[in-house]
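Enquirer: This is a predicted model, with the sequence first.
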Amino acid sequence: MAKSKSLPLIAVEQDALPATLTPAELQWAKANGFTGQRGRLLALPGEGGALAGQLFGLGQATDRPALLLGQAAAALEPGKYRLSGSFGDPTLAALAFRLGAYRFDRYRKPRDPVVLEPVEGADAAEVNRLAAAAYLARDLINTPANDLGPDALEQEIRAFGKRHKLDVKVIAGDELLKQNFPMIHAVGRAAAEAPRLVEFSWGKAKDPKVTLVGKGVTFDTGGLDIKPSAGMLLMKKDMGGAANVLGLAHAIIDAGLRVRLRVLIPIVENAISGPAFRPGDILRARNGSTVEIGNTDAEGRLILGDALALADEESPDLIVDMATLTGAARSALGPDLPPLYSTDDALARELMAAGALSDDPLWQMPLWAPYDAMLSSKIADVNNAGASAFAGSITAALFLKRFVKRAKAWVHLDIYGWAPEAKPGRPFGGTDQGVRAVYGYLKQRYS
């Protein structure tokens, strides 16, 4: 894009047209019925038919999404803009714009970008790292499985490691059995590309241990309990937990938080072929427990179980896992509000507060112990799905909790990783969830 002079993007609160507008601009706004209505964009005509700028309505302060300026970025024509008016916190405003300007153009002709000049008072480094974290997660989720199978996702993580000068370790194929990751192996062994566990660490050994675990199912057919065709349409996003964990890791590393970060990403494709694991099989997990397979489509919790058991062995201060785990979570809270489960209620409240500040909402759900009976098995320690259709997100979290015994605190986020319709700061498609909330909490505690 050729260098050009930036255009003003003037944020206007409801019924508060700025006095800096010229008489002609004020008359134009009134003639078009523009009063600062939330989300409304109005082009200002300049001399000779040129564009003089854009007005963007913020609406009432009591009814304003924190990332509202992202809606402007999504609607603006390509070009360079400078922000003025009453836009509130400059860092959040600049971040909202960047998040709204995201486009996934890998498979179509890219259009010129929508660019915002640095906003006075904004923390540019913070804006850049959080935008990069979101873009990383979104790009990975949006990439279809034919271009992002287990091999390609491993290479993406290796490239991430190279950028951050990290040593990436991989345990793949039958080596998973030799090193005692039987459930990761079982879920992924039917695919053309081998299952694997990818790991990297960063930070000083003496610092508090924070471990992130991300579900990396690059495509989920449901296995032998096969999904209907409609149920597979979005299954490229079943590695959304891994994508968001990578985005979060980028933010933590880029900010230099005082933690010893460990990232574990089990990667599989839940495919169908002769070696596929079956309903009724009994798997022995890394922690020694036996798992009866009630449904091969409840595969994410199996690979997470082995990874969580490994994470737990060093008794970290905090384990956070992210996973596109259950449809029940969407039935309970919809696509925009991920359930949060934690062994520490005070920590859960702090995470929700951090999410509220950055428009990355989470909602605590209970680890309701009586529901653990729904996972009972007559021939094994636990069933991976259980017989009841009730409380699916809670029982999935209870299943995972069995693999965490030594960590001081554990958090499970049952994310959707997808925006079914565009929202301010969240264009349609693969999306980041939980990244800013967890990062905000960690930054407050460990910066």
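Expert: The structure has been received and is ready for your questions. This one's a predicted model, so the numbers in the text were calculated from it and none came from an experiment.

Enquirer: okay, CA-based contacts and neighbour counts for the rest of this
Expert: Noted.

Enquirer: Three-state assignment for Ala307, please.
Expert: helix (DSSP: H, G, I helix; E, B strand; the rest coil).

Enquirer: if I read this right, it contacts Ile265, doesn't it?
Expert: Yes: between Ala307 and Ile265 there is a contact at 7.5 Å, judged by CA atoms under 8 Å.

Enquirer: structure B:
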Amino acid sequence: MSSSVNVFLTLDKPAAFLKQSALVSHSDQGVNVHVGSDSVENLRKIQKAGRHLDGQGYASVQLAGAGWDMESQWAFYQGFNSTMSDNTVAWNETDEGVASQLDDMRAANQFTRELVNLSAEEIYPLSLAERVSEHLKSIAPENVSARFIVGDELKNEGWMGIYTVGRASQHAPVLAVIDYNPTGDENAPVDYALVGKGITYDSGGYSIKPSEGMLSMKCDMGGAATLAGALSTAIRRGLNKRVKLFLCCAENMISGKAYKLGDIITYKNGLRVEVVNTDAEGRLVLADGLMAAGEAGAKQVIDAATLTGAAQMAVGNEFNAVFSIDEQAAALALNCAAQENELLWRLPLATWHMENTPSPFADCANSRPQKGGGAGGASNAAGFLLRFAPNDGQGWLHFDLAGAYQKSSTPMWAAGATAMGARTIAATLLAD
């Protein structure tokens, strides 16, 4: 007896005794997924069918018969992927090349999801940096090097955002600099810098979160994990550009050493920032990463973060949000998202958004002293980051990852990490 059930795509309507809206039906040959003529909607149906079969207790499937292209197989895998089990999907056997690409995508996806889903006891700043470095070195050992700036070294080198946010934790904060350089030339220019928010746990600090809001905050390093997955995917697809990955890693905790409301952080570039909300810590650490990207001379910069609840209010958990004042860079990101079948929406950002977090005591504040940062909170957060973006924001993309984590299961996703955004960013890196 086979250890897997065959799953087929069919244009046939469900049998008369079933609801005509039924996604799946069963036959002697296996399971049928009922699709239609709309290719985009079919991907949603197929992913939902994967969730449905996981919910019914299936653990191993073979994608069989005609109609399974790469995107439909990937949609099923994303739905069938379950947080608490080891479900397996055998790819359709008609195209070995597609199966090989899907294997690479699955490896990067599983790595990203595991990083986000593990508890903060297992993923803390240094362990996050080490796991990402080891993973990338396992793919391209000759082309990857890493440096970790840890604890007081951050203060000594001027990386005051990461140091300040992370100094209250028993786990020292870290700025990880991971260099993928396939050129063999140590003086080669950096084509892209990737800057990831790596808050491995976020209590909110003295602007403490309620218990239910804190429960999922192991996911607040989703930006770092997403960029690691994107770089892993791009390397597997043959990336030949030099890319530096900056992971801004800290735990935002409370102790006698914790930073406080009203404190002023003086950054390496001389900018002074008043802290009006210790739960708006992601932008404080990303500021260091963006300045580091500038020091590296990167031509293009992408940051990614689970940054604001305001972005989720705007686009829901089905989309990620992107911000840029560079029209060409924004268009490229949106085109890559469409190419990779990931949902991405551009939200407003203008240079005047930099003025939307004023302070009477410093050059600016890290937020507004209102719940969620007030109206336009996601754009105002992006405006804060624009103050630190190299090249006055030209060539810079900011991803607010509203869809990176599901607090509970949905018809499309299991609870936990989705890794949504990694494919888009990988495609952006690979674009000419």
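Expert: Arrived safely. Predicted model only: the values in this text are computed from it and were never measured.

Enquirer: Could you measure from the residue most central in space within the second structure over to Ser27 of the second structure?
Expert: Of all residues in the second structure, the one closest to the mean position by CA atoms, centre = their mean is Thr226, 3.1 Å from it. Computed as CA to CA, to the nearest Å, the Thr226 of the second structure to Ser27 of the second structure distance reads 39 Å.

Enquirer: now do Val243 of the second structure
Expert: 50 Å.

Enquirer: When those two are compared, which one has more neighbours?
Expert: Using other CA atoms under 10 Å, the more surrounded residue of Val243 of the second structure and Ser27 is Val243, with 24 against 7.

Enquirer: Mind telling me what the more buried one corresponds to in the first structure?
Expert: Mapped onto the first structure by TM-score structural alignment, Val243 of the second structure lines up with Leu261.

Enquirer: mean deviation of the helix or strand harbouring its match from the second structure?
Expert: Following DSSP states H and E, one finds Leu261 of the first structure within strand 260-270. Following the fit onto the second structure, the mean deviation recorded for strand 260-270 of the first structure is 0.5 Å by mean CA distance after the TM-score superposition for the first structure.

Enquirer: for that strand, packing partners?
Expert: helix 150-163, helix 182-188, strand 196-202, strand 209-214, strand 216-220, helix 240-255, helix 300-312 (3 or more CA pairs under 8 Å, 6 or more residues apart in numbering; DSSP states H and E).

Enquirer: Doesn't Ile379 of the first structure belong to a strand?
Expert: No: applying three-state DSSP, one finds Ile379 of the first structure to be coil, outside a strand.

Enquirer: residues touching it, list them.
Expert: Glu292 (CA atoms under 8 Å, 6 or more residues apart in numbering).

Enquirer: what's around whatever residue of the first structure lines up with Ser324 of the second structure, how many residues?
Expert: Counting by TM-score structural alignment, Ser324 of the second structure corresponds to Ser342 in the first structure. For Ser342 of the first structure, the neighbour count with other CA under 10 Å is 22.

Enquirer: Ser342 of the first structure contacts His412, correct?
Expert: Yes: judged on CA under 8 Å, Ser342 of the first structure makes contact with His412 at a distance of 6.3 Å.

Enquirer: ok, the match of Ser324 of the second structure to Leu362 of the first structure distance?
Expert: For Ser342 of the first structure, the distance to Leu362 of the first structure - CA to CA - is 12 Å.

Enquirer: where do the helices sit along the second structure?
Expert: Counting by DSSP state H, the second structure has helices at residues 39-55, 70-80, 96-117, 125-139, 152-157, 160-166, 211-214, 222-236, 282-295, 309-315, 327-339, 377-386, 422-430.
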